[in-house]
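[1] sequence unknown, structure follows:
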């Protein structure tokens, strides 16, 4: 009987303590997640996606219409100025070149010597006509008629004209004169046309595209190859226009190619477009890459993280603890002496994950993680510190191309 009494007494005491514990917990309030305001380094960055571009590209085409005989390069090949890229069928033009060369040979071997012989003959004929005319002029009128004398004079005049024509012909066919110049110009024009059947690189660079195969008929308006010129490599990034106030020339950036996520490389801003793309609401920014990694390729997709500002040490707070953000002002739910109260703070650097606290909080203050909590001010709560991880860096992210960023 006595044992049963002790047993009941123990049960009653346990129930009493249990009820007291739950009453105390009820008095303390619900268990909520929260953060502690800490002081740490802070780096603000602007993050977006872009593409790799060379500064210049050259589009290679044909100056004449022709059929492709042979293609000697393909995408990715490295070419130098003067390298042969493509051969066009050239039978007809080559035949015309040979004909023009034959005409020059004929000029030197046949027409020019013949003209000199004709000139010599014309001189002889003139001398003979002059002698004949002189004899007839000295003959008395009774022996020769006036008509015969006139014929001798006319023959002399024709012989002199023939001599002059022969001299002009010899002069025209002489080396370096009109006839040879005309033939050489025609040969040069045909040789130039023949050279156009061999399409060569006018610049040094890397072949990006090819749009031709053997057997194709190409025309002057057609682009056959696109070559990325040797020189500086740039990254073109369309940043959201809201980030424009944060961007400046020569700002440094860390770049990561999507294909090589473990190999970040440096770049810096060298151009900010003076206008905004109204349709996309973006501003074009170009960054120079130097040195250029070996793995970087034209049109690669990259993630660009531009450092826009930094603090060596400052108070930081996670963004999910903020509410009613208006400009630099925001509200937090502060936890003091186990009770909550809404509190206005002033922000500095802001980012996707963390923001700087300029005024309104001090190091060690605790705030609720749920900035939109419906609990009334003065409500008692118990705070559970959230695992903050690596949160010492702030960023700005392009909302049109948002990328996850870690903070450390």
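    That came through, no problem. On a predicted model such as this, the values are computed, not experimentally measured, just so you know. Residues are numbered from 1 along each chain as shown.
[2] please make it C-alpha for all contacts and neighbour counts, starting now.
    OK.
[3] what lies in contact with stretch 207-220?
    Residues outside stretch 207-220 that contact it (Cα atoms under 8 Å, 6 or more residues apart in numbering) are 61-71, 74-79, 223-228, 298.
[4] report the buried residues of that stretch.
    207, 208, 209, 210, 212, 213, 218 (16 or more other Cα atoms under 10 Å).
[5] just the buried members of the contacts of stretch 207-220?
    Buried among those (16+ other Cα under 10 Å): 61-62, 65-71, 74, 76, 78-79, 223-228, 298.
[6] which ones among these map onto helices?
    Judged by DSSP state H, helices contain none of these.
[7] return the subset of those lying in strands.
    61, 66-71, 78-79, 223-228 (DSSP state E).
[8] so which of those residues comes closest to residue 154?
    Residue 154 lies nearest to residue 66 out of those, by Cα to Cα, at 59.1 Å.
[9] distance of that closest one relative to residue 197?
    8 Å (Cα to Cα, to the nearest Å).
[10] and for these two, which residues touch both?
    If you check residue 66 and residue 197 against Cα under 8 Å, 6+ apart, the residues they both contact are 88, 89.
[11] so residue 215: helix, strand or coil?
    coil (DSSP: H, G, I helix; E, B strand; the rest coil).
[12] over to residue 296?
    Once three-state DSSP is applied, residue 296 turns out coil.
[13] ok now do it, which residues does it touch?
    Residue 296 touches 52, 257, counting by Cα under 8 Å, 6+ apart.
[14] do a quick rundown of the helices in the stretch 251-400 of the chain.
    Counting by DSSP state H, counting those that start in this stretch, the stretch 251-400 of the chain yields no residue ranges for helices.
[15] just the strands in it please.
    252-257, 260-272, 282-289, 301-318, 323-326, 329-336, 339-350, 354-359, 366-368, 382-385, 396-397 (DSSP state E, counting those that start in this stretch).
[16] what packs against the first one?
    Translated: strand 252-257. strand 260-272, strand 301-318 (3 or more Cα pairs under 8 Å, 6 or more residues apart in numbering; DSSP states H and E).
[17] here comes the other one, which I'd like you to weigh against the first:
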């Protein structure tokens, strides 16, 4: 009798079929739950890295040109925008103080000459009486000059106190203006409120400039009265010496002293006349007149008739202190202006400030322009790109792949078919993508459409043949 048996392989068919069905089911379930994404691998490229900021054009040398003493502007030879050379006459001041000193010196010389005449001959009783009266008159003039000097010194103290108050108001106005600019950028205040802060800052600066002129004029007046006190004291000495000479009679040595006083008075008169002629404002260097601070007929101090800026200019740029490590002397820069599109010129980093502005967190970088264009003006705002690395090797990723989470910049990469969040450090974007300096490898697969993707999501990669993509 023949027996029929099952093949051993048939025992495995059913379990294998079940496992296959389960595997297919799990695969279908995972496939249906995965999210479609596009990915790209970072592309290594050589790029130019730079620091972009705005800068202010100013002269390498700037000054407020004035004469040696205060006075009233009598003649003005230049206008705003004129180019001048070193030593060129800019203005003439009418110096009443210097002219008064010259008149006093002339009077002192006349007195010294009269004294010499008197000691050379006998003395009359009437001359003694007149000499005593002149001594009293000289002492009264000295007391008056001393009183006027005290009042002038008090005026200086008051003017400096007012200047300090205006300067404190100016610092407050500058801080309020900076705050208003930040709030305006964020849309938290109206343009009118920002304009009010700008106006307030400008008004306070004008008040400071006017008060500085007032301080300069007050100090000049003090110097003038000190000169008057010195002249009055000298006159008292002369009159007292003359009286003593008349009282004791002339001696050979007295005659010689009188001659010496005449010579001293002649020298003092020559100095006073020279000072009266020195009220001429001249250019200390060649440059451009950028502002006229006093017109004809206005009173000015020893400085401040006009503002002069040297022909050679430089650009001051405020750079965030976080960029300090990337800055170095001699780095090249590209300068442009929104007012002159398409026109750029080169520059070089000449100086990096030794200290950081603690209030703003910035450091001042000075850029020397090379072959500046004709449109460049002192006080102008320009755009400056300081090239920190002309050939930096960086990984580039698409701009769309980046997103900000708090104060971090992150990308999503694919690992084991899931989205993984990675923090990256970037540089300013280029036309080919965003440079990444830390956080990614060249083999990473970066998700380029991360808007609807969350870390941990299961992913299904869309096939693509684009540049930098798998």
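    Noted; the coordinates are in hand. Note that this is a predicted model, so its numbers are computed, not measured.
[18] care to give me the TM-score?
    Overlay of the two chains. TM-score (TM-score structural alignment, normalised by the length of structure 1): 0.58; 308 aligned residues with a Cα RMSD of 4.7 Å.
[19] how much space between residue 134 of structure 1 and residue 154 of structure 1?
    12 Å.
[20] identify the residues contacting the spatially most central residue of structure 2.
    Nearest to the geometric centre of structure 2 sits residue 316, at 7.2 Å (Cα atoms, centre = their mean). Contacts for residue 316 of structure 2 (Cα under 8 Å, 6+ apart) come out as 55, 56, 57, 58, 364, 365, 366, 367.
[21] let's go with 7 Å and repeat that
    Residues near residue 316 of structure 2 by Cα atoms under 7 Å, 6 or more residues apart in numbering: 55, 56, 57, 364, 365, 366, 367.
[22] quick check: which element contains it?
    strand 313-320 (DSSP states H and E).
[23] what stretch of structure 1 does the strand or helix carrying residue 161 of structure 2 fall on?
    Residue 161 of structure 2 is part of helix 125-185 when elements are defined by DSSP H and E. Per TM-score structural alignment, helix 125-185 of structure 2 has no counterpart in structure 1.
[24] quick one: the strands in the stretch 1-150 of structure 1?
    With DSSP E, counting those that start in this stretch, the ranges of strands along the stretch 1-150 of structure 1 come out as 31-36, 38-54, 57-61, 66-71, 78-79, 84-88.
[25] would a markdown table of those strands with distance to residue 277 of structure 1 be doable?
    Shown next, in a markdown table, are the strands of the stretch 1-150 of structure 1 (distance: least, Cα to Cα, whole Å):
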| stretch | distance to residue 277 of structure 1 |
| --- | --- |
| strand 31-36 | 40 |
| strand 38-54 | 15 |
| strand 57-61 | 23 |
| strand 66-71 | 40 |
| strand 78-79 | 35 |
| strand 84-88 | 38 |
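[26] quick one: closest of those strands to residue 306 of structure 1.
    Among the strands of the stretch 1-150 of structure 1, strand 38-54 comes nearest to residue 306 of structure 1, with 5.1 Å by Cα to Cα.
[27] aligned to residue 276 of structure 1, what sits in structure 2?
    So residue 276 of structure 1 corresponds to residue 356, using TM-score structural alignment.
[28] mind listing what's buried in stretch 127-134 of structure 1?
    Counting neighbours by 16+ other Cα under 10 Å, the buried set in stretch 127-134 of structure 1 is 129, 130, 132, 133.
[29] same question for stretch 146-160 of structure 1.
    In terms of neighbour count (16+ other Cα under 10 Å), stretch 146-160 of structure 1 has its buried residues at 149, 152, 153, 155, 156, 157, 159, 160.
[30] which residues of structure 2 does it align to?
    Using TM-score structural alignment, stretch 146-160 of structure 1 lines up with nothing in structure 2.
[31] gap between that stretch and the chain center?
    83 Å (Cα atoms, centre = their mean, to the nearest Å).
[32] so what touches it?
    Contacts for stretch 146-160 of structure 1 (Cα under 7 Å, 6+ apart): 122, 125, 126, 129, 130, 132, 133, 136, 137.
[33] likewise stretch 406-424 of structure 2?
    Contacts for stretch 406-424 of structure 2 (Cα under 7 Å, 6+ apart): 401-404, 436, 438-440, 444-447, 450, 454-459.
[34] are any of these buried, and which?
    Buried members of those, counted by 16+ other Cα under 10 Å: 401, 402, 436, 440, 445, 446, 447, 450, 457, 458, 459.
[35] ok, now which ones touch the third one?
    Which is residue 436 of structure 2. Counting by Cα under 7 Å, 6+ apart, residue 436 of structure 2 has contacts 394, 395, 396, 424, 425, 426, 427.
[36] same check, this time on the first one
    The neighbourhood of residue 401 of structure 2, defined by Cα under 7 Å, 6+ apart, consists of 411, 447, 448, 449, 450.
[37] need those in a markdown table with distance to residue 131 of structure 2, can you?
    Formatted as a markdown table, these follow (distance: Cα to Cα, whole Å):
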| residue | distance to residue 131 of structure 2 |
| --- | --- |
| 411 | 101 |
| 447 | 107 |
| 448 | 106 |
| 449 | 107 |
| 450 | 105 |
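[38] now structure 1: which of these match?
    Mapping these onto structure 1 (both residues aligned by TM-score structural alignment, their matches' Cα atoms under 7 Å) leaves 447, 448, 449, 450 still in contact.
[39] with distance to residue 333 of structure 2 added, can I get those in TSV?
    Converted to TSV, these look like this (distance: Cα to Cα, whole Å):
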residue	distance to residue 333 of structure 2
447	35
448	33
449	36
450	36
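[40] out of these, who's nearest residue 177 of structure 2?
    residue 450 (39.9 Å).
[41] what is the aligned counterpart of the closest one in structure 1?
    Counting by TM-score structural alignment, residue 450 of structure 2 corresponds to residue 371 in structure 1.
[42] one more: residue 71 of structure 2?
    Aligned by TM-score structural alignment, residue 71 of structure 2 pairs with residue 66 of structure 1.
[43] same check, this time on residue 212 of structure 2
    Checking TM-score structural alignment: residue 212 of structure 2 goes with nothing.
[44] show me what contacts residue 212 of structure 2?
    Residue 212 of structure 2 makes contacts with residue 163, as judged by Cα under 7 Å, 6+ apart.
[45] so it sits in a strand?
    No - using three-state DSSP, the secondary structure at residue 212 of structure 2 is helix, not a strand.
[46] how close does residue 203 of structure 1 sit to residue 357 of structure 1?
    For residue 203 of structure 1, the distance to residue 357 of structure 1 (Cα to Cα) stands at 55 Å.
[47] neighbour-wise, which of the two wins?
    Legend: neighbour count by other Cα atoms under 10 Å for residue 203 of structure 1 and residue 357, higher for residue 357 (25 against 18).
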